[in-house]
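**Student:** okay, structure incoming, though there's no sequence with it:
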């Protein structure tokens, strides 16, 4: 600030990222609100930051502001590569579109992602399950296995209730066995999920 670099958009975005990583969304938002010029990366960084720090509703608020500012749908925006190249940002936007109830756009956006990690796969499984697209949830879970990605506790916790609701008990028990073998039973989130299957 003393040297006048705060007006540099690269510096501004780096500072916002620093505050997000430190869990100081109040400071990140303060800087964001003071920016005279915002690029796609500025918007998506704040959205991802709110998502990472569990600020429910704030990510959707910023997303709506982003659309009003003319950024619209990332897959159609000329800067879509910026949205898609960062897995964390892309995953946060997948969650945002799901909250808007647009599963078709979620699928389109997810399919365009050049990189996917276990968090992004989990987001898709959870969204499919929550919206009643159980076959899609199962299909995505199988893709995780075929991609040789090591599932985490959230993936198991997301897919087990889906299996329970479809009545596919045998398949659910197979996943339950995988949970036991992988040591995920100790995770309370996973441990409680099989109760729905009884």
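**Tutor:** It's in. Given the structure is predicted, the values throughout are model-derived calculations rather than measurements. Numbering: from 1, shown residues only.

**Student:** alpha carbons only for contacts and neighbour counts from here, please
**Tutor:** Noted.

**Student:** list the buried ones in stretch 165-183?
**Tutor:** Neighbour-count burial for stretch 165-183 flags 172, 173, 175, 176, 179 (criterion: 16 or more other C-alpha atoms under 10 Å).

**Student:** in CSV, list those along with secondary structure and distance to residue 186.
**Tutor:** Shown next, in CSV, are the buried residues of stretch 165-183 (DSSP: H, G, I helix; E, B strand; the rest coil; distance: C-alpha to C-alpha, whole Å):
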residue, secondary structure, distance to residue 186
172, helix, 18
173, helix, 17
175, helix, 15
176, helix, 12
179, helix, 9
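
**Student:** and the two most separated of those residues?
**Tutor:** Using C-alpha to C-alpha, these span at most 10.5 Å, a distance reached by 172 and 179.

**Student:** run through the strands of the protein in chain order.
**Tutor:** In the chain, no strands are defined using DSSP state E.

**Student:** residue 52: neighbour count?
**Tutor:** By the criterion of other C-alpha atoms under 10 Å, residue 52 has 17 neighbours.

**Student:** and which of the buried residues of stretch 165-183 is nearest residue 153?
**Tutor:** Looking at the buried residues of stretch 165-183 and their distance to residue 153, the nearest is residue 179, at 8.2 Å (C-alpha to C-alpha).

**Student:** put this beside the first:
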């Protein structure tokens, strides 16, 4: 790269590398980076390395981003907070807790730990890797002066993503007191916690806050509201939010399809999907997963099989493990168990427990011992400590009157030290969540509850 005999300086090299990396042309960015390495008087600096790491991470090449970071350390270029934030993002996407901890150690050794952008990236990394305790450790040790909005949002989102919805709501209330202000990301992060706990009252209060503060027109917030209302049992409100959107992205359509599906309204899911196509919005893999699930749960066999075929035929989308599981469930519910087994065995990758579990559940429904035994055998290998698989096979034998086989399965469970996990349910009354676990009577109003149930049953 040379014009009019003028050698480019480091700024020019970095500009070219960054431009190509940000536009997704990482191979061209790498070409310039390699040329820069060959210069006698100019070598890649922290900006050059960071541009490559960010380019790889932002374009889904997370392993390459991590490779570049380690190579950067080997050549002695010291990273800055932007480098660290991008490489932690790569760790989060590949869910590599070990590498994330290594980079956290590097941060501590280089005294960059309490930079707010790095702290939020650490929280996101630990959360994505399922280590919510590690995320909270970082949050609690960040000085109050550095706990900006982004940090609170990352911690709330981390709790929601890991299913710790009560903690997400508790931190949200704490944030309102201590931080003083929220933004659209806060609202979109806490609404899934309301959805997870089915706390409709709390969800409506947050919706009202979003309206008062002008966040309700943000697509990110609207999508979260649709999801919250659907999961809290109010599909009508979910549809109202959807209908009032001035702009919709693929997530908006997908969440509405999923909402109808979870309410057993498969035909409405199909209708929304067709409207999505008519609007010129291209569905993605998650859209098809939700659509196939809706078809499966409502017995729309022909529609489901057609959509399964059209994915690869018309849109060149490769089915995921979840899509195959929905298709197996769809065929299984229709009693076409041999076809379901053939689909599992013809997959381009090894089937997981979810697939065999769907087939075993269908065998229970249709009392098919032969296919059930085959599915159970696979599950015993994949999940030897999952008592539910043994119980399901035992039920299939019991329905057929094969008591000797029932006893044999129970003996297998005893020898493995397995017990069926107790059932659990919860209900919200006057903005308070009450949890009930099978076999436990620890609730303070248990006597009154038992007396009421006896009256209803009698």
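**Tutor:** The structure has been received and is ready for your questions. What you see is a predicted model, and the numbers here were worked out from it, not measured in a lab.

**Student:** drop the TM-score for these two in here.
**Tutor:** Aligned and superposed, the two chains score 0.72 in TM-score terms (TM-score structural alignment, normalised by the length of the first structure); 182 aligned residues with a C-alpha RMSD of 3.5 Å.

**Student:** buried ones in stretch 10-27 of the first structure?
**Tutor:** The neighbour-count check on stretch 10-27 of the first structure (16+ other C-alpha under 10 Å) flags 12, 13, 15, 16, 17, 19, 20, 25, 27 as buried.

**Student:** show me where the stretch 151-300 of the second structure has its helices.
**Tutor:** Along the stretch 151-300 of the second structure, counting by DSSP state H, counting those that start in this stretch, helices occupy 165-178, 184-197, 200-212, 219-231, 235-243, 250-262, 266-278, 285-297.

**Student:** let me have those in TSV, extended by distance to residue 33 of the second structure.
**Tutor:** Below are the helices of the stretch 151-300 of the second structure laid out as TSV (distance: least, C-alpha to C-alpha, whole Å):
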stretch	distance to residue 33 of the second structure
helix 165-178	43
helix 184-197	36
helix 200-212	46
helix 219-231	36
helix 235-243	46
helix 250-262	36
helix 266-278	42
helix 285-297	34
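
**Student:** what's in contact with the helix or strand residue 360 of the second structure falls within?
**Tutor:** Residue 360 of the second structure is part of helix 353-366 when elements are defined by DSSP states H and E. Contact with helix 353-366 of the second structure is made by 321, 324-325, 328-329, 332-333, 335, 337, 340-341, 344, 369, 371-372, 375-376, 378-379, 382-383, 389, 392-393, 395-396, as judged by C-alpha atoms under 8 Å, 6 or more residues apart in numbering.

**Student:** swap in stretch 191-202 of the second structure?
**Tutor:** When contacts are defined by C-alpha under 8 Å, 6+ apart, stretch 191-202 of the second structure is touched by residues 160, 163-166, 168-169, 203, 206, 224-225, 227-229, 231-233, 428, 431.

**Student:** let's see it at 10 Å
**Tutor:** The contact list for stretch 191-202 of the second structure (C-alpha atoms under 10 Å, 6 or more residues apart in numbering) reads 156-157, 159-169, 203-204, 206-208, 221, 223-234, 426-433.

**Student:** can you check stretch 20-33 of the first structure too?
**Tutor:** 6, 12-19, 35, 38, 42-43, 45-46, 48-50, 52-53, 55.

**Student:** onto which residues of the first structure does the helix or strand following the helix holding residue 360 of the second structure map?
**Tutor:** Once the chain leaves helix 353-366 of the second structure, the next helix or strand it forms, by DSSP H and E, is helix 369-382. Under TM-score structural alignment, helix 369-382 of the second structure has no counterpart anywhere in the first structure.

**Student:** ok, stretch 201-218 of the second structure next?
**Tutor:** With TM-score structural alignment as the criterion, stretch 201-218 of the second structure aligns to 170-187.

**Student:** about what we covered before: can you mark which positions in the helix holding residue 360 of the second structure are buried?
**Tutor:** Counting neighbours by 16+ other C-alpha under 10 Å, one finds that the buried residues in helix 353-366 of the second structure are 353, 355, 356, 357, 358, 359, 360, 361, 362, 363, 364, 366.
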